[in-house]
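# show me the folded form of this:
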Amino acid sequence: MTKKARFLALDVFRGATVFLMIVVNSPGEWGVQYGPLLHAPWHGFTLTDLVFPSFLFAVGNAMAFVMGRFAEQPASVFWKKVLKRSFLIFLIGFLLSWFPFYDFRAGEFQSLATTRIPGVLQRIALCYLIGAVLIHYASRKMVIVVSGVLLIGYWAIVYFLGGSDPYSLAGFVGNDLDLWLFGEAHLYHGEGVAFDPEGLLSTIPAVVNVILGYFTGALLIKVGNNYESIAKLMIAGAILVLAGLWWDLFFPLNKKIWTSSFVLLTSGIDMMVLALLVFILEIRNYKGWTYFFEVFGRNPLIIYALSGVLITIFYLVPVGDGSLLSQVYSFFKLFVSPAHASFLFAIFFTMINWSVGYLMDKNKIYIKV
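Modelled structure (predicted):
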């Protein structure tokens, strides 16, 4: 199996994930989006809830193609690479939270005292770090055992140390840890209170999304892009989906506290989607449609970070009586309903980011952290 063949399905999978991440994060107006583009209010599952765990899964999948390089190298090489990458991803995520750094209306720098510390990229950094260390130093069997301990242990911690309703916003014990560790001012307030969906405790089970992505990539390397690997991924994915739905009866599917059932369900779906991509791209050789997603998949971190910067600029740049975002959104509302206009703005904004990725790809610019 050539390097190009190995990475095409991954690039498309990762690119589709980045595409969806930008679309769901950049509506013209919050609250009027299409239902599938909304997160579940609390317990439950939507298409949007699949996006972030899929990105973690893709991180693990990509790790399968590089971790072997460290086997014959000194430990210092491994630690230098992994720590540097984890730090840079975490730093980029934190800087995105702090951006634009300067409050032009108040005429002063934005205070670090109120900047959110947890976040999407921050969680990716921690999951990558923990997953890489486990995979590098532990045997395959031990990694599987540790993954089970992380999922079951997380369930036990949430259930036994939480409040009277441990799976609720008020009773979730992870919030107590985040408040103690980071402080209220450094957490997300989108739920109306200080609560961070990318908090520290709920990062523990998210590590397993990375590990299962790694095992998927390792299977493709060992078996190849063929019917055997597709069948194994489909069967494993179906088992994980069924296990996640069964666990949902006791530990409800919940993206915001990243329940263990949520890990199994999303990883199972990702396995089957990737198997389907291998079938379409490598077995059936239908590749004429993939370039759009490959653009996102070849510079995923940079394009995602760019989207965070650009959407903030759209909110901040004044145009008329509103912002650049509101004016563009209002233009779409001249022709369609608010829900359609909100979606059109998201697509318009996503295509701006794709255009940057396209120019980078055409000029062979690939930024790896």
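
# for the rest of this, base every contact and every neighbour count on C-alpha atoms.
Noted.

# next one: the one helix or strand Arg6 maps to to chain centre, how far?
Assigned by DSSP states H and E, Arg6 belongs to helix 3-25. Centre-to-centre, helix 3-25 and its host chain are 11 Å apart (C-alpha atoms, centre = their mean, to the nearest Å).

# one more sequence to fold, the one below, so I can look at both together:
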Amino acid sequence: MKKTERYLALDVLRGMTIALMITVNNPGSWKYIYAPLRHSSWHGCTPTDLVFPFFLFVVGVSMFFSFSKYGNTLNKESFKRLGRRTLLIFAIGLFLNSFPQWDRDYSTLRIMGVLQRIALAYGFGSLIVLSVPRKYIPLLGFSILLLYWGILGWFGGEDPYSLNGNVTIPFDAAILGEQHLYRGFGIPFDPEGLLSTIPAVVTVLLGYLTGVFIKTTEKVKIPGQLALYGLIVAIAGRLWGLVFPINKPLWTGSYVLYTAGLAAMAFALLIFIIDIKGYKKWTSFFVVFGMNPLFIYALSGLWARTLGMIIKIELADGTVMRGSTWLYENIFVPLAGNMNGSLLYALTHVFFFWVIGYFLYKKRVFIKV
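Model (predicted):
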């Protein structure tokens, strides 16, 4: 079995997405967040809306290199690997959703989530790239996006791309149960639901095709050509967005193309800086995150839930405050005020988990999921 090839620019991009995931998921207060660190309210795309698709794009690129040792074909060994990873990542996501397990109403447990979407997009994406001839993957990916567009438009309500009128709600409710859907939008609607995971698979496929491209293209030509391809795909996404709005919660086809194009351009820039120009000293901070990405992300989620749901601080007046709220209001707000204190709280979390990642990195401990 061949040894998996590592690509420094890919590790850096992966690490950047994990650092940004921790940043946007852990503000000191959800009331005080700078605009670029907020998701768009519905249609549109903020810098924060790029983080998740960038990670799935990286998953796709990584798949090409990781499956190279299996000949990039579906066989007993590659199927065992993709099956084990899919189930394990999904299970970790479900564990986080149910934490703390001893104080959980399982009748309203959310089934889906970020890690669950990563698991399913990876699993189905892997089956496609390992079983479908490579030349047909672009056509298949675009067909999936067109099919999803048709499903939303045909089966949705009067405004099929609205929060209340989109068809993902009855679809996910029928399969998962309405009580198991996310309610952060004020109604049972899951932005990482089952139906909207279908186009997320295409984000992974575009990443995989990028892996193929950088492996089969002369090194010095990669940044320029990849940046051009990314620009074309991003423009196509923007143009499609005129009739099929760019929307992260629905993971629309225009959103897939737009974000994947930007991810390709960012990857091209990193390849140019790191591999062509040789500027590598600055990369170590992000490589630490990139070498244990899912472990660090899951650990950050577990810690956030511990601070918010388990650790309680009893005040002098007898009231009880969440540990996360106490830290923000008593340490970070006095230091930097509401808005900057909220950001500082998030960045402190990034540094905290970098320290953990650095310890693992120095010990050469790489936790495979």
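
# what is the longest helix of structure 2 by residue count?
helix 333-362 (DSSP state H).

# list the buried residues of it.
Across helix 333-362 of structure 2, burial judged by 16 or more other C-alpha atoms under 10 Å covers 333, 337-350, 353-354, 357-358, 360-361.

# Gly288 of structure 1 -> structure 2?
Gly288 of structure 1 maps onto Lys281 of structure 2 when the alignment is built from TM-score structural alignment.

# wait, Ala156 of structure 1
For Ala156 of structure 1, the aligned position in structure 2 is Gly150, judged by TM-score structural alignment.

# doesn't its match lie inside a strand?
No: according to DSSP: H, G, I helix; E, B strand; the rest coil, Gly150 of structure 2 belongs to no strand; its state is helix.

# so what's the equivalent of Pro166 of structure 1 over in structure 2 up against?
Aligned against structure 2 by TM-score structural alignment, Pro166 of structure 1 finds its counterpart in Pro160. With contact taken as C-alpha atoms under 8 Å, 6 or more residues apart in numbering, Pro160 of structure 2 is in contact with Leu152, Gly153, Trp154, Asn166, Val167.

# and the third one, what element?
Spelled out, that is Trp154 of structure 2. Following DSSP H and E, one finds Trp154 of structure 2 within helix 137-155.

# just checking, next helix/strand downstream of that helix?
Scanning onward from helix 137-155 of structure 2 (DSSP H and E), the first element met is helix 168-176.

# what's in contact with that following helix?
Outside helix 168-176 of structure 2, the residues that touch it by C-alpha under 8 Å, 6+ apart are 111, 152, 178-181, 188-190, 193-196, 250.

# 7 Å instead?
By C-alpha atoms under 7 Å, 6 or more residues apart in numbering, the list of residues contacting helix 168-176 of structure 2 from outside reads Phe189, Gly193, Leu194, Leu195, Ser196.

# spatially nearest residue to Ala91 of structure 2, not counting backbone neighbours?
Distances taken as C-alpha to C-alpha, 6 or more residues apart in numbering place Gln116 nearest to Ala91 of structure 2, at 7.7 Å, with adjacent residues excluded.

# tell me if I'm right that the one you found and Phe90 touch.
Yes: using C-alpha atoms under 7 Å, Gln116 of structure 2 is in contact with Phe90, at 4.5 Å.

# between those two, which has more neighbouring residues?
Between Gln116 of structure 2 and Phe90, counted using other C-alpha atoms under 10 Å, Gln116 has the larger neighbour count: 24 against 21.

# residues touching that one, list them.
Neighbouring residues of Gln116 of structure 2 by C-alpha under 7 Å, 6+ apart: Ile89, Phe90, Gly93.

# just to be sure, the first one is in a helix?
Yes: looking at Ile89 of structure 2 with three-state DSSP, it is inside a helix.

# and the gap between it and Ser98 of structure 2?
For Ile89 of structure 2, the distance to Ser98 of structure 2 equals 14 Å [C-alpha to C-alpha, to the nearest Å].

# where along the stretch 101-250 of structure 1 do the helices fall?
For the stretch 101-250 of structure 1, applying DSSP state H, counting those that start in this stretch gives helices covering 120-137, 140-161, 173-181, 203-223, 227-247.

# residue range in structure 2 corresponding to the first one, please.
Aligned by TM-score structural alignment, helix 120-137 of structure 1 corresponds to residues 114-131 of structure 2.

# with adjacent residues omitted, what lies nearest to the residue nearest to the spatial centre of structure 1?
Nearest to the mean C-alpha position of structure 1, by C-alpha atoms, centre = their mean, lies Phe52 at 2.8 Å. Of all residues not flanking Phe52 of structure 1 in the chain, Met21 sits nearest, at 7.4 Å (C-alpha to C-alpha, 6+ apart).

# tell me how many other residues crowd the one you found.
Neighbours around Met21 of structure 1, by other C-alpha under 10 Å: 22.

# pretty sure it sits against Val51.
Yes: contact criterion C-alpha under 7 Å: Met21 of structure 1 and Val51 qualify, at 6.2 Å.

# one step back: out of Ile89 and Ser98 of structure 2, which sits in the more crowded spot?
Applying other C-alpha under 10 Å to Ile89 of structure 2 and Ser98 shows that Ile89 carries more neighbours, namely 23 against 18.

# which residue is the nearest non-sequential neighbour of that one?
The spatially closest residue to Ile89 of structure 2, leaving aside those adjacent along the chain, is Ala119, at 5.4 Å (C-alpha to C-alpha, 6+ apart).

# gap between the one you found and Glu314 of structure 2?
Taking C-alpha to C-alpha, one finds Ala119 of structure 2 at 39 Å from Glu314 of structure 2.

# over to Lys368 of structure 2?
From Lys368 of structure 2 across to Glu314 of structure 2, the span is 39 Å (C-alpha to C-alpha).
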